[in-house]
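1. next one to model:
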Amino acid sequence: MASMHCIINPAGRDGSTGKRWPKILKRLVEDGWDVETHLTERVGHATEIAYELRNRFENEDQKPLIVAVGGDGTAHEVASGLRGSSLVLGLIPTGSGNDLAMAHGLHRKKMDLTFQTLLNGVDRSVGALRLEGKAAPDAPGYPAIKIRDCDGPVEVEGNVVRWVFLESDCGVTSLTSRAKLTRGKWIRGSMKYTYLGLTEVLKWKKRQAWIKIDNEEPKRGVLSMVAFTMCETFGGGYKVSPKASPQAKHGHLTVALNLSKLQMIRLMGPLRKGKHVNMWDISHGPAKRLEIRAVDGDGNPTGLPHSPPLFVQSDGEPCIQTPAILQFMPDQLLVRGALKVDWA
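-> Sure, this is the predicted structure:
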């Protein structure tokens, strides 16, 4: 009998994940899985559980499938604990966004496909982005992040590191996710991001930034949105990086500078459909390294955070602020996906 450890966020999708779990567990057992259940109790708990499982099974001949049951936040935490190991991540998408699961051919409303994939899917090695910067300040119910063994050492004292398996963004989109921590709890799915995005655009305060992409000449301007991604969509289906492949030997970078509030609002529709590239000089292309800094009065990059803060996300978690560096790293995670995906 095949072994599976399921890490469940019972609070996912406003508590519906916990309510659905008994039915999901019944199906897994019917499919022949020997299931061990781990319920998370707080932010970051899924990473702790996954890292313990990694240390327990990494050197064993028979390794269990480690399954994240929840949304993109749960998937991110479990992936963070497994990163760099030979253990395989499985996904049961029951959250609000589920973009990582969608990238690997799964869907919250097609659970039969999910169960079939867990049994007979394809294990693929994918890259990730290493994000290092200053920890964002505490928010209600969301404490500032700390250094963890599973993320590896920092390069600059006082920084923290997180890993990105779906997307990292900075600008009005990261402020939208920061708002999600305290507002819009009554809205589900992509409508939540649309509503919060509109409210954040309306109160947007311009932040001048210095950004450096790979070995290119640095750019300066008002940082409206930068998205460095491993997959095509985030935010519940927004096609920010059209045709992005998690198995590419680079990340996928979208840069939008100097947009007005009206342009940012008008961008939301095209962004959802992947039609935003080249609008208002918005660029999109491959990249391996991105650095974001605040600038002084003369336009020179500084080592100080933006004021007001400019947050940088790690898979939807606005946990780091500028200055920050993102670096692509290949073959960081094994993910079990559907037999057929658009990018493979």
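2. C-alpha from now on. contacts and neighbour counts both.
-> Noted.
3. all strands for this structure, in order.
-> Along the chain, counting by DSSP state E, strands occupy 3-8, 34-39, 65-70, 88-93, 122-135, 160-164, 167-171, 208-213, 219-229, 251-257, 283-287, 289-294, 311-314, 317-337.
4. show me the contact partners of the third one.
-> Just to be clear, that refers to strand 65-70. The contact list for strand 65-70 (Cα atoms under 8 Å, 6 or more residues apart in numbering) reads 3-10, 12-13, 17, 50, 74-75, 78, 87-95, 98.
5. out of these, which are buried?
-> The neighbour count (16 or more other Cα atoms under 10 Å) marks 4-10, 12-13, 17, 50, 74-75, 78, 87-95, 98 as buried among the contacts of strand 65-70.
6. number of residues surrounding Val255?
-> The number of residues packed near Val255 is 19, by other Cα atoms under 10 Å.
7. how close does it sit to Pro330?
-> Distance of Val255 to Pro330, computed by Cα to Cα, to the nearest Å: 22 Å.
8. the longest helix along the chain versus strand 34-39: what angle between them?
-> Assignment by DSSP state H gives helix 16-30 as the longest helix of the chain. Angle between the axes of helix 16-30 and strand 34-39 is 170 degrees (criterion: axes from the mean of the first three to the mean of the last three Cα atoms, to 10 degrees).
9. all helices for the stretch 151-300 of the chain, in order.
-> Taking DSSP state H, counting those that start in this stretch as the test, the helices found in the stretch 151-300 of the chain are 172-180, 190-202, 261-273.
10. most tightly packed of those helices?
-> Looking across these with neighbours counted as mean count of other Cα atoms under 10 Å, the highest average goes to helix 172-180: a mean of 23.
11. show residues contacting that one.
-> Helix 172-180 is contacted from outside by 193, 196-197, 200-201, 204, 224-225, 310-313, 316-318, using Cα under 8 Å, 6+ apart.
12. out of those, flag the one nearest to Gly44.
-> The nearest member of these to Gly44, counting by Cα to Cα, is Glu317 at 11.0 Å.
13. what about the closest one, distance to Ala50?
-> If you measure Glu317 against Ala50 using Cα to Cα, the figure is 18 Å.
14. next: Gly121.
-> The separation that Gly121 has from Ala50, given Cα to Cα, amounts to 21 Å.
15. could you do Ile211 as well?
-> Counting by Cα to Cα, the gap from Ile211 to Ala50 is 34 Å.
16. cool, and Gly337?
-> Distance check for Gly337 against Ala50: by Cα to Cα, it reads 19 Å.
17. for the comparison step, fold the sequence that follows:
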Amino acid sequence: MKINGPLAVLANPGAGRGRHRGVLPFVLAHLRDTGLPVEPLEARTPQEALAACHAAVAGGAGALVVVGGDGTVHLALQALAGTDVPLGIVPAGTGNDFAVAAGFGAPAAALRAIGAALARGGDHATIDLARLTTGAGATHWFGGVLAAGFDAIVNERGNRMRWPRGPVRYDLAIMVELARLRARSYRITLDGVTQERDAVLVAVANGGSYGGGMRICPDADVTDGRLDVAVVRPISRRTLVKVKPQIYAGTHVHHPAVDTFSARKVELAAEGIVGYADGERIAPLPVTVECVPGALRLLRGA
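-> Coordinates of the predicted model:
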């Protein structure tokens, strides 16, 4: 696939809490060295970034390069899913889980891979995305994980808190929600087969990790045309605290309270749960999630 349009570049200057502010000028200089026109996208808010991505794709961008973390990439996916415009990722966020799943390493290595793909005329690979439909009929795309249990409840509380500022508030939110831990009643339908069950955590994954390396579904594969599902049965606060560190290694799936499944389509319903995908607030349950094979082109070799 030949790149026929300009390289649109979306950057989040606050990604990684500002640790990578110096990355963008380096990225722009490297991309301009390819001889292709480079167009930085102007966006001060997530809403402006989303609109800028859609406008770039509609306006004939040859590729979209994102400098940021999972949240910034998530915005780009809404414009790129199902199109011929490839995505390049220069990971520069607090969490870069989807970049890892998509095969982009540290910033310098990712930029080299993007440059090599451009030098080969826009060489690309394709991977799956998850298409989520809300109860109201709205559609959202995500590349990583839909959190729909204790993890989502913590995010919801943390986002409501005005103090303390920064990531510390999520640590406090975890403590508060641990004290309030209780199982919720879920209706989970996997490829048309429904089960009613109580659980404290449910996650639906296209890519296997979230939260900066927590491998909630360690066997998830972004090229297999399927979604992985992790369900944690009712457990005590002490057990949850004990199991949580195992998620980074993916060994939690061997705990007797953890069930795993695989499906092409997942329907999920529960009262009082707001789903978060790629770390972004999406919508209250119920939701339907479908794996769409090959929905995203990547600006890197196969």
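18. using TSV, lay out the strands of structure 1 together with distance to Ile187 of structure 1.
-> Listed next are those as TSV, based on distance: least, Cα to Cα, whole Å:
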stretch	distance to Ile187 of structure 1
strand 3-8	22
strand 34-39	24
strand 65-70	17
strand 88-93	18
strand 122-135	28
strand 160-164	25
strand 167-171	22
strand 208-213	32
strand 219-229	23
strand 251-257	27
strand 283-287	30
strand 289-294	32
strand 311-314	21
strand 317-337	18
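19. pick the most buried one from those.
-> When you average the neighbours per residue for each of the strands of structure 1 (mean count of other Cα under 10 Å), strand 311-314 leads with a mean of 30.
20. who does that one touch, helix- and strand-wise?
-> Counting contacts by 3 or more Cα pairs under 8 Å, 6 or more residues apart in numbering; DSSP states H and E, strand 311-314 of structure 1 is packed against strand 160-164, strand 167-171, helix 172-180, strand 317-337.
21. related to what we said a few turns ago, the longest helix of structure 1 vs structure 2, average offset?
-> Between helix 16-30 of structure 1 and its aligned stretch in structure 2, the superposed structures give an average distance of 3.5 Å (mean Cα distance after the TM-score superposition for structure 1).
22. what's that helix in contact with?
-> Here helix 16-30 of structure 1 makes contact (Cα under 8 Å, 6+ apart) with 8-12, 35, 69-70, 94-95, 115.
23. could you dump these to TSV with distance to Ser260 of structure 1?
-> Shown next, in TSV, are those (distance: Cα to Cα, whole Å):
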residue	distance to Ser260 of structure 1
Ile8	41
Asn9	38
Pro10	40
Ala11	37
Gly12	35
Val35	52
Val69	39
Gly70	36
Thr94	36
Gly95	32
Phe115	45
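24. and the two most separated of those residues?
-> Farthest-apart pair in the contacts of helix 16-30 of structure 1 is Ala11 and Phe115; separation 21.5 Å (Cα to Cα).
25. so how far is Leu253 of structure 1 from Ile8 of structure 1?
-> When distance is defined by Cα to Cα, Ile8 of structure 1 is 31 Å away from Leu253 of structure 1.
26. to which residue of structure 1 is Gly275 of structure 2 aligned?
-> Residue mapping for Gly275 of structure 2 onto structure 1 gives Val312, with TM-score structural alignment as the criterion.
27. so who does its match touch?
-> Val312 of structure 1 sits next to 168-171, 174, 318-322, 324 when contact means Cα under 8 Å, 6+ apart.
28. just those now: which is nearest Met102 of structure 1?
-> Ser168 (17.0 Å).
29. can you pull the contacts of the equivalent of Thr288 of structure 2 over in structure 1?
-> Thr288 of structure 2 maps onto Ile325 in structure 1 when the alignment is built from TM-score structural alignment. Ile325 of structure 1 sits next to 130-133, 289-292 when contact means Cα under 8 Å, 6+ apart.
30. and if you look at Met264 of structure 1?
-> The contact partners of Met264 of structure 1, by Cα under 8 Å, 6+ apart, come to 201, 224.
31. so Pro246 of structure 1 touches Thr233, yeah?
-> No. The criterion here is Cα atoms under 8 Å, and Pro246 of structure 1 misses it with Thr233 at 11.2 Å.
32. which residues do these two both contact?
-> The contact sets of Pro246 of structure 1 and Thr233 overlap at Ala103 (Cα under 8 Å, 6+ apart).
33. OK, contacts around the aligned partner of Ala263 of structure 2 in structure 1?
-> Counting by TM-score structural alignment, Ala263 of structure 2 corresponds to Ala287 in structure 1. By Cα under 8 Å, 6+ apart, the residues touching Ala287 of structure 1 are 213-214, 250-253, 328.
34. now do 6 Å
-> 250-252 (Cα atoms under 6 Å, 6 or more residues apart in numbering).
35. and which of the residues you listed is nearest Lys239 of structure 1?
-> Distances from the contacts of Ala287 of structure 1 to Lys239 of structure 1 were compared by Cα to Cα; the smallest belongs to His252, at 11.9 Å.
36. looking at structure 2, name the residue matched to the closest one.
-> Looks like His252 of structure 1 aligns to Asp228 there (TM-score structural alignment).
37. its match reaches Ala205, doesn't it?
-> Yes. Counting by Cα atoms under 6 Å, Asp228 of structure 2 touches Ala205, with 5.0 Å between them.
38. roughly how far does the counterpart of Pro22 of structure 1 in structure 2 sit from Ala52 of structure 2?
-> For Pro22 of structure 1, the equivalent position in structure 2 is taken to be Pro25, counting by TM-score structural alignment. Shown here: Pro25 of structure 2 relative to Ala52 of structure 2, a distance of 19 Å by Cα to Cα.
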